[in-house]
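> Curious how this folds, go ahead:
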Amino acid sequence: MMATTHALWGMAVALPVLAIAPEFAPAAFVAGVVGGLAPDFDLYAGHRKTLHYPVYASLSTVPALALALAVPSSVTVVLAVFLAAAAIHAVTDVLGGGLELRPWEATSERGVYSHYHDRWLPPRRWVRYDGAPEDLLLAGLAALALSVGTSGAVTAVALVLFTVSAVYVLLRKSLASVAERLAALVPASLRHHVPARYRT
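Just a heads-up that it's a prediction; the model follows:
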């Protein structure tokens, strides 16, 4: 799924905080964005393996949420929202396309690596690829929830992220060719740093 979809759903995780403990909401929304994006920090170093933990992140979220409810503070709430957003990211990537430059071709059976199972989980392709119309729909649902449930900066960020999502969806398939061309310009001595999916 798109990074913007993950960020929007990470922010949506913080909506209950706004209702239950609004004093922690600003920090929770930031934690949601960061947690929603954090797994993709492995984009160029073992993407969907190094920082994606669909099982462990999900399991660690449970005690973190319990702690935040029992002892609410900026630290416990931020930790719970961050872990929940990161877990949702890793789990939902399994529902998307494979790990390939053109995932709409469905040639890869690598969805997300599960450290718990010590193997790659196959992509379910419910969302066919990042930037697919159904991906935009998911981004739109989260943006709508945030727009209805919040105001000010959070609503503005949600609308900006949704707008970026819509532009990305329009350009998605052509961007694969652009990435391939750019990768070809990398000097041979540095080519091994370019992820294999970008090399022709």
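
> Going by C-alpha atoms from here, please, whenever you check contacts or count neighbours.
OK.

> mind listing the helices for the chain?
3-13, 15-20, 25-37, 56-70, 74-94, 133-149, 153-184 (DSSP state H).

> And the last one, how far out from the chain middle?
Going back to what we said before, that points to helix 153-184. 14 Å (Cα atoms, centre = their mean, to the nearest Å).

> Tell me which residues of it come out buried.
154-155, 157-159, 161-163, 165-166, 168-169, 172-173, 176, 183 (16 or more other Cα atoms under 10 Å).

> Next, the angle from it to helix 3-13.
With axes from the mean of the first three to the mean of the last three Cα atoms, to 10 degrees defining the directions, helix 153-184 sits at 150 degrees from helix 3-13.

> who does helix 153-184 touch, helix- and strand-wise?
In terms of contacts (3 or more Cα pairs under 8 Å, 6 or more residues apart in numbering; DSSP states H and E), helix 153-184 is packed against helix 3-13, helix 133-149.

> Mean neighbour count, these: which tops it?
Ranked by mean neighbour count, those are led by helix 3-13 with a mean of 27 (mean count of other Cα atoms under 10 Å).

> name the helices or strands packed onto that one?
helix 25-37, helix 74-94, helix 133-149, helix 153-184.

> The longest one versus helix 133-149: what angle between them?
Spelled out, it's helix 153-184. 150 degrees.

> And this one, please, so the two structures can be compared:
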Amino acid sequence: MMATTHAFMGMALALPVLATAPELAPPAFVAGLVGGVAPDLDLYAGHRKTLHYPVYAPIAAVLALVLAVLVPSASTIVLAVALAAAALHAATDAVGGGLELRPWRAGSERAVYSHYHGRWIRPRRWIRYDGAPEDLALAGFAAVPVIIAGDGPLTVLTAALLAVSVVYVLFRKHLATAAERLAAFAPAPLHPYLPERYRGA
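The predicted structure follows:
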């Protein structure tokens, strides 16, 4: 899925906070955004493995949620939303496409790595690839309530990210070719740091 889709889903997790403790909603929305995109910081270092925990992250999120219910405060609520967003990110990567430069070809059987099982979880391809039309539909489904419920900077940021998502979807398949060509021009010392899928995919 697109990074923006993960961000919107993470932010949507903060909507109950807005309804029950509106004074804590701003940091909760930020926590959802950060938690939603944070797992993808491993893009160039073991993508969907290093920072993705489809089994352990949900357990941590449940424990954090229990703590937030028992000891409600800005810090416990922010922690719960952030961990829930990160857990949702890892779990939903399993229903998307495989880990490859052109996932619409359905050639990879690696969706997300489970550290608990010690193996890769295969892609379900309910959302065929990041930037697919159904990915944009899910992004919109998660973003619209945030846009409606939010105000000021939150609404502007979410709407802007949704617009970026639309552009990404329009050019998704062309971007794969562009990335491959740019990788070919990378200096030799950088080659070990490039994702394998960028090298002659």
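
> one step back: export the helices and strands packed on helix 3-13 of the first structure to a markdown table and tack on distance to Ala19 of the first structure?
Output for those, formatted as a markdown table (distance: least, Cα to Cα, whole Å):
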| stretch | distance to Ala19 of the first structure |
| --- | --- |
| helix 25-37 | 9 |
| helix 74-94 | 13 |
| helix 133-149 | 9 |
| helix 153-184 | 14 |
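
> Just tell me which of those helices ends up closest to Tyr53 of the first structure.
helix 74-94 (6.0 Å; Cα to Cα).

> quick revisit: quick one: closest of the helices of the first structure to Pro103 of the first structure.
With distances scored as Cα to Cα, the stretch of these nearest to Pro103 of the first structure is helix 153-184 (9.6 Å).

> just to revisit the earlier point, in CSV, list the helices and strands packed on helix 153-184 of the first structure along with distance to Pro187 of the first structure.
As requested, those are exported to CSV (distance: least, Cα to Cα, whole Å):
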stretch, distance to Pro187 of the first structure
helix 3-13, 28
helix 133-149, 34
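
> Can you add distance to Tyr116 of the first structure and give the helices of the first structure back as JSON lines?
Shown next, in JSON lines, are these (distance: least, Cα to Cα, whole Å):
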{"stretch": "helix 3-13", "distance to Tyr116 of the first structure": "22"}
{"stretch": "helix 15-20", "distance to Tyr116 of the first structure": "29"}
{"stretch": "helix 25-37", "distance to Tyr116 of the first structure": "20"}
{"stretch": "helix 56-70", "distance to Tyr116 of the first structure": "7"}
{"stretch": "helix 74-94", "distance to Tyr116 of the first structure": "13"}
{"stretch": "helix 133-149", "distance to Tyr116 of the first structure": "27"}
{"stretch": "helix 153-184", "distance to Tyr116 of the first structure": "32"}
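
> Which one, of these, ends up nearest to Leu101 of the first structure?
Of all the helices of the first structure, helix 153-184 comes closest under Cα to Cα, at 6.2 Å.

> ok, average deviation of the closest one from the second structure?
Helix 153-184 of the first structure differs from its equivalent in the second structure by a mean of 0.6 Å after superposition (mean Cα distance after the TM-score superposition for the first structure).

> Nearest to Tyr113 of the first structure, out of the buried residues of helix 153-184 of the first structure: which one, please.
Looking across those and measuring by Cα to Cα, the closest to Tyr113 of the first structure is Ala176, at 22.8 Å.

> How much space separates Gly35 of the first structure from Leu43 of the first structure?
Applying Cα to Cα, to the nearest Å, the value for Gly35 of the first structure to Leu43 of the first structure is 15 Å.

> Who has more neighbours out of those two?
The residue with more neighbours, out of Gly35 of the first structure and Leu43, is Gly35; 28 against 13, by other Cα atoms under 10 Å.

> wait, what's in contact with the more buried one?
For Gly35 of the first structure, the contacting residues are 7, 10, 81-86, by Cα atoms under 8 Å, 6 or more residues apart in numbering.

> so which two of these are the farthest from each other?
It's Ala7 and Leu83 that sit farthest apart of these, by Cα to Cα, at 12.9 Å.

> Tell me which of the helices and strands packed on helix 3-13 of the first structure lies nearest to Asp118 of the first structure.
helix 74-94 (14.9 Å).

> Give me the angle between the closest one and helix 25-37.
30 degrees.

> Quick one: list the elements packing against helix 74-94 of the first structure.
Right, helix 74-94 of the first structure is packed against helix 3-13, helix 25-37, helix 56-70, strand 112-114 by 3+ Cα pairs under 8 Å, 6+ apart.
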